[in-house]
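> coordinates only, sequence not included:
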């Protein structure tokens, strides 16, 4: 199980929009690695997603959710491997079965990749996420020191 603590940013009835805490790619290189450069190029826009709870939550409340690991393998196989396998399969078929020239093999590989992408996209829509609520944290009030206490 992969666990993540999220913050409630808006509430509509029992449906809350949750936002994950942004994490740095790594803290060891002080921004000199490729991950940090890509993060700067593509921005760090925060993403939210809706989730329906049994009870109402308040804005600012923290929620810990868990995702079953087995679904990640299915998603990764569909998203990454299907387009790659179809691309290679189409290119090999163009070479060995049809004895086409190199340009046609490249075109067949592109068509195979797009076909694999279309199949992967339809498979990912049919996969269901098994998200479980682990803990709903109470809203904490920050303690401040008052002069004279």
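Thanks, I have the structure now. Quick caveat: nothing in here was measured; it's all calculated off a predicted structure.
> C-alpha from now on. contacts and neighbour counts both.
Noted.
> is it true that residue 87 touches residue 112?
Yes: using C-alpha atoms under 8 Å, residue 87 is in contact with residue 112, at 4.1 Å.
> quick one: residue 113 is in a strand?
No: per DSSP: H, G, I helix; E, B strand; the rest coil, residue 113 lies outside any strand segment and is helix.
> Contacts only, for it.
For residue 113, the contact set (C-alpha atoms under 8 Å, 6 or more residues apart in numbering) comprises 82-87.
> between the residues you listed, which is nearest residue 139?
residue 82 (44.5 Å; C-alpha to C-alpha).
> Got another one to weigh against that:
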């Protein structure tokens, strides 16, 4: 199970918009590696996950969600391998069965890749329904220091 703690940032009815904490890439190389550079370039946009809760939640409350690992492997295979596989099949079919030229093979490979992308996109939509709530954390009370303690 993959677990992530998210914070409720907005509410609309029973649907809460959740946001994960931004994590730094790695701090081992002090910003000299590629992952730190790409994190600085593309890591500024915060995305929210809408989720419909059965019990009421409040803004600022933390929620822990989980996702089954096996679903991630299936969806990753569909997203990465299906377009590539269909692209190769279409190119080979155009080359060997239809005996067409190189331009048509490239076009058929592109059509196969796009078709694989759309098939994968429709399969991945079911991922949203596999998310389960592990824990809804209570809202913490801010503490103030009293003189003399």
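Structure's in. What do you need? This structure is a prediction, so every number in the text was calculated from the model and none was measured.
> Once they're superposed, tell me the TM-score.
Once superposed, the chains reach a TM-score of 0.88 (TM-score structural alignment, normalised by the length of the first structure), with 149 aligned residues with a C-alpha RMSD of 1.8 Å.
> higher neighbour count, residue 87 and residue 112 of the first structure?
residue 87 (25 against 22; other C-alpha atoms under 10 Å).
> so that one, which of the three states?
Assignment for residue 87 of the first structure (three-state DSSP): helix.
> Please apply the same query to the one 4 residues further on.
Going by three-state DSSP, the secondary structure assigned to residue 91 of the first structure is helix.
> Pretty sure it sits against residue 108.
Yes: contact between residue 91 of the first structure and residue 108 holds when scored by C-alpha under 8 Å: they sit 5.4 Å apart.
> For the first structure, just list every one of the helices.
Here the first structure has its helices, by DSSP state H, at 34-42, 70-76, 82-92, 102-126.
> Pull out the buried residues from the shortest one.
Right, helix 70-76 of the first structure. Judged by neighbour count using 16 or more other C-alpha atoms under 10 Å, the buried positions of helix 70-76 of the first structure are residue 75.
> mean deviation (superposed) between it and the second structure, please.
Its matched residues in the second structure lie on average 1.4 Å from helix 70-76 of the first structure after superposition (mean C-alpha distance after the TM-score superposition for the first structure).
> next one: that helix to chain centre, how far?
11 Å (C-alpha atoms, centre = their mean, to the nearest Å).
> cool, and the last one?
What separates the centre of helix 102-126 of the first structure from the centre of its chain is 21 Å, taken as C-alpha atoms, centre = their mean.
> re earlier: is it possible to get TSV of the contacts of residue 113 of the first structure that adds distance to residue 143 of the first structure?
Listed next are the contacts of residue 113 of the first structure as TSV, based on distance: C-alpha to C-alpha, whole Å:
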residue	distance to residue 143 of the first structure
82	53
83	54
84	55
85	57
86	59
87	59
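> which one among those gets closest to residue 99 of the first structure?
residue 87 (16.5 Å).
> Return the residues in contact with residue 36 of the second structure.
24-26.
> Pull the residues that contact stretch 65-83 of the second structure.
With C-alpha under 8 Å, 6+ apart, stretch 65-83 of the second structure has contacts from 1-6, 112-117, 120-121, 123-124, 127, 130-135.
> Mind listing what's buried along the top strand by length along the first structure?
Ranked by number of residues, the top strand in the first structure under DSSP state E is strand 2-12. Across strand 2-12 of the first structure, burial judged by 16+ other C-alpha under 10 Å covers 5-11.
> how far does that strand sit from the chain's center?
15 Å.
> That one vs the second structure, mean deviation?
Strand 2-12 of the first structure sits 1.0 Å off on average (mean C-alpha distance after the TM-score superposition for the first structure).
> do the same with stretch 106-125 of the first structure
With mean C-alpha distance after the TM-score superposition for the first structure, stretch 106-125 of the first structure averages 1.5 Å from its match.
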